[in-house]
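In: model this:
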Amino acid sequence: MSFNNIEFVIEDGVAILTLNRPDSLNSFNAEMHSEVREALKETKKNPEVRALVITGNGRGFCAGQDLSDRNVAPGAEAPNLGESIEKNYNPMIRSIRALEMPVICAVNGVAAGAGANIALACDIVFAARSAKFIQAFCKIGLIPDSGGTWTLSHTVGQARAMALSMLGDRITAEQAEQWGMIWKAVDDEAVKETAIATAKQLATQPTKGLALIKRAIQASATNTLDEQLDLERDLQTIAGRTEDYREGVAAFMEKREPSFKGQ
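Out: This next block holds a predicted model:
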């Protein structure tokens, strides 16, 4: 697949989607949205892919929306930002969250606005120590989108989510790790390598089971305990019927390494 604004490769069971507009800190324009949609579709339908890595080229991960695509001239009619969100950002976040495989993010630099919230929508997030997370929406009179108001509230709590959203303060990778926003801060030169190595390791694991883990933990944000217990029962029923479960038990009993196929 050939793209102008992203790079997309598949190796060792891992799809690697790299945002590639470094001169604009990988901010999104209409063409980039279209290309990311295509890459996510390919990731979903390709049976060889069992994990996805999302990262960026250059000194930034993603600065969110390219505002030159939305410049409002004096006296001009204001754009319908809700329409843009419904067409582009919401489907992207839903696709990332719904992928039945681990999604690993390597935040290689600044992640601002929607860029920060795309990263936080992923399942496991590694960030370079120099990276910064910024809810920059308040600086231009907007609210956090791309799931930001939901993700922040569920990861760092309402008080911190409110302050981050209203003040637009920069949060370092170390602070994000301490607050539980991300999994781990790592050295700059190792962030992409670490994310890809983690994804390749996960691609050898029982993919169906990992997808069910993802589904269960996501549901816990809104379920009651009784609802979550019922969901665990139902998902465990599904997991227990997979070939990977059969292989995992056989390998344990035979004292050997399992060979999972993601089935």
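In: hey, let's count contacts and neighbours off CA atoms from now on
Out: Noted.
In: contacts only, for residue 143.
Out: By C-alpha atoms under 8 Å, 6 or more residues apart in numbering, residue 143 lies in contact with 137, 165.
In: helix, strand or coil for it?
Out: coil (DSSP: H, G, I helix; E, B strand; the rest coil).
In: hang on, residue 208 packs against residue 100?
Out: Yes - between residue 208 and residue 100 there is a contact at 7.2 Å, judged by C-alpha atoms under 8 Å.
In: so which residue is dead centre in this structure?
Out: Nearest residue to the geometric centre of the chain (C-alpha atoms, centre = their mean): residue 122, 2.2 Å.
In: all helices for the stretch 151-263 of the chain, in order.
Out: 158-167, 173-179, 191-202, 207-219, 225-239, 243-253 (DSSP state H, counting those that start in this stretch).
In: most tightly surrounded among those?
Out: helix 191-202 (a mean of 20; mean count of other C-alpha atoms under 10 Å).
In: that one - contacts with which helices or strands?
Out: Here helix 191-202 touches strand 14-19, strand 51-56, strand 103-107, strand 124-128, going by 3 or more C-alpha pairs under 8 Å, 6 or more residues apart in numbering; DSSP states H and E.
In: contact partners of that helix?
Out: By C-alpha under 8 Å, 6+ apart, helix 191-202 touches 12-14, 16, 50-53, 55, 102-108, 126-128.
In: put the buried members of these into a ChimeraX selection.
Out: Only the buried entries of those go into this ChimeraX selection, using 16 or more other C-alpha atoms under 10 Å:
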select :13,14,16,50,51,52,53,55,102,103,104,105,106,107,108,126,127,128
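In: residue 57 is in contact with residue 23, isn't it?
Out: No - between residue 57 and residue 23 no contact is recorded; they are 9.5 Å apart, counting by C-alpha under 8 Å.
In: who's in contact with the closest residue to residue 61 other than its chain neighbours?
Out: Take residue 61 and drop its neighbours on the chain: the residue closest to it by C-alpha to C-alpha, 6 or more residues apart in numbering is residue 109, 4.9 Å away. Counting by C-alpha under 8 Å, 6+ apart, residue 109 makes contact with 59-62, 127-128, 130-132.
In: another one to check against the first:
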Amino acid sequence: MSTEDTVLYEVRDHVATITLNRPDRRNALTYQAYDALEAAFRRVVADPEARCVIVTGADPAFCSGDDVREIMAGPKAFAATTAPVVRHRPTPAAMAALECDKPVIAAINGAAVGWGMELALYADIRIASDRARFAELFIKRGLVCDVGGFYRLPQIVGPAKAAELLFSGEVIDAAEALRIGLVTEVTPHEALMDRARAMAAKIAANPPLALRYMKEGLRRATYGDPREIGAWAIETIRRLMQTEDHKEGVAAFLEKREPAFKGR
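Out: Below is the predicted model:
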């Protein structure tokens, strides 16, 4: 599958739609897919026709996170050096989503877990299908979350609920996501994209420059600058990927068994 096929991009009536398009792998992210997602968000910023963005996944999932076989168990997975860790920049796809200067709506049509939940958190508004499921699964792989879980989740659901989700890796359904404020509404699955497009059309009908400044003001007032926490998260993930517990978490997932963590 080419980079262009991995993540689809289209603009209609000033609404850009970014669609993760690996349905056979539940839209799990490969290195290629991360690059394509970053490129799609950068394209939105440069596209004068795009005034609002919908990000979604090809059914049956929104995004199931990293493709474990490539990213966590592939040849690059455990390649980090044991030399002193240098500061790394935040995940490029995450920063592209966070730096998008146009309103972003996540239309969450199924599982949004691991980095898929992170992607949902980078949106300004989240609408869920009644089939949606959410989980910050990083703890189950012996890792920490990306910038979304640290930077946005506590602001959206509160620090205590964020801690519960991050520490447990619990999977929650759409109804619970609505109850805790993770999403603004839940729709029947078949109505999700129509609802997202209707909301996007309403937003896109407003003055484009004012929309951009409105988003920037909201970001500054609510979230601040994600770069420092994002860099720390990536540095920590690189360290944790060298641990036995991370390797055990990956092996247990691939072998469909319960992991046995040892704290090393």
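In: and the TM-score, once the two are fitted together?
Out: Comparison of the two superposed chains (TM-score structural alignment, normalised by the length of structure 1) gives a TM-score of 0.76, and 219 aligned residues with a C-alpha RMSD of 2.6 Å.
In: any idea how far residue 213 of structure 1 lies from residue 186 of structure 1?
Out: Taking C-alpha to C-alpha, to the nearest Å as the measure, residue 213 of structure 1 falls 25 Å from residue 186 of structure 1.
In: er, residue 164 of structure 1 actually
Out: When distance is defined by C-alpha to C-alpha, residue 164 of structure 1 is 23 Å away from residue 186 of structure 1.
In: now do residue 112 of structure 1
Out: Applying C-alpha to C-alpha, the value for residue 112 of structure 1 to residue 186 of structure 1 is 19 Å.
In: quick one, which of these two is more surrounded?
Out: More neighbours surround residue 112 than the other of residue 112 of structure 1 and residue 186, with 26 against 22 (other C-alpha atoms under 10 Å).
In: pretty sure residue 233 of structure 2 contacts residue 89?
Out: No - using C-alpha under 8 Å, residue 233 of structure 2 is not in contact with residue 89; the gap is 9.3 Å.
In: looking at the two, which one has more neighbours?
Out: For residue 233 of structure 2 versus residue 89, neighbours defined as other C-alpha under 10 Å are more numerous around residue 233 (24 against 16).
In: what about the more buried one, which helix or strand?
Out: Counting by DSSP states H and E, the element that carries residue 233 of structure 2 is helix 227-240.
In: what does the next helix-or-strand element following that helix correspond to over in structure 1?
Out: Remark: after helix 227-240 of structure 2, the chain's next helix or strand is helix 244-255, criterion DSSP H and E. The alignment of helix 244-255 of structure 2 onto structure 1 (TM-score structural alignment) covers no residues at all.
In: before we move on, the earlier item: mind checking which of the contacts of residue 109 of structure 1 are in strands?
Out: 60-62, 127-128, 132 (DSSP state E).
In: okay, the residues you listed in a markdown table with distance to residue 139 of structure 1 next?
Out: As requested, these are exported to a markdown table (distance: C-alpha to C-alpha, whole Å):
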| residue | distance to residue 139 of structure 1 |
| --- | --- |
| 60 | 19 |
| 61 | 19 |
| 62 | 17 |
| 127 | 24 |
| 128 | 24 |
| 132 | 16 |
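In: check those and tell me the two furthest apart.
Out: Distances among those were taken as C-alpha to C-alpha; the most separated pair is 62 and 128, at 13.3 Å.
In: list the contacts of the aligned partner of residue 133 of structure 2 in structure 1.
Out: For residue 133 of structure 2, the aligned residue in structure 1 is residue 132 (criterion: TM-score structural alignment). By C-alpha under 8 Å, 6+ apart, residue 132 of structure 1 lies in contact with 109-112, 170-173.
In: swap in residue 190 of structure 1?
Out: Residue 190 of structure 1 makes contact with residue 128, according to C-alpha under 8 Å, 6+ apart.
In: residue 189 of structure 2 now?
Out: 109, 129-131 are the contacts of residue 189 of structure 2 under C-alpha under 8 Å, 6+ apart.
In: contact partners for the spatially closest residue to residue 146 of structure 2 that is not a sequence neighbour?
Out: Distance criterion C-alpha to C-alpha, 6+ apart; nearest residue to residue 146 of structure 2, sequence neighbours excluded, is residue 233 at 5.8 Å. Taking C-alpha under 8 Å, 6+ apart, we find residue 233 of structure 2 in contact with 90, 144-147.
In: with residue 59 of structure 1 instead?
Out: Counting by C-alpha under 8 Å, 6+ apart, residue 59 of structure 1 has contacts 22, 25, 108-110.
In: what about 6 Å?
Out: residue 109 (C-alpha atoms under 6 Å, 6 or more residues apart in numbering).
In: same list, the helices of the stretch 151-263 of structure 1, but as a markdown table with distance to residue 67 of structure 1 please.
Out: Output for those, formatted as a markdown table (distance: least, C-alpha to C-alpha, whole Å):
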| stretch | distance to residue 67 of structure 1 |
| --- | --- |
| helix 158-167 | 19 |
| helix 173-179 | 25 |
| helix 191-202 | 27 |
| helix 207-219 | 32 |
| helix 225-239 | 41 |
| helix 243-253 | 46 |
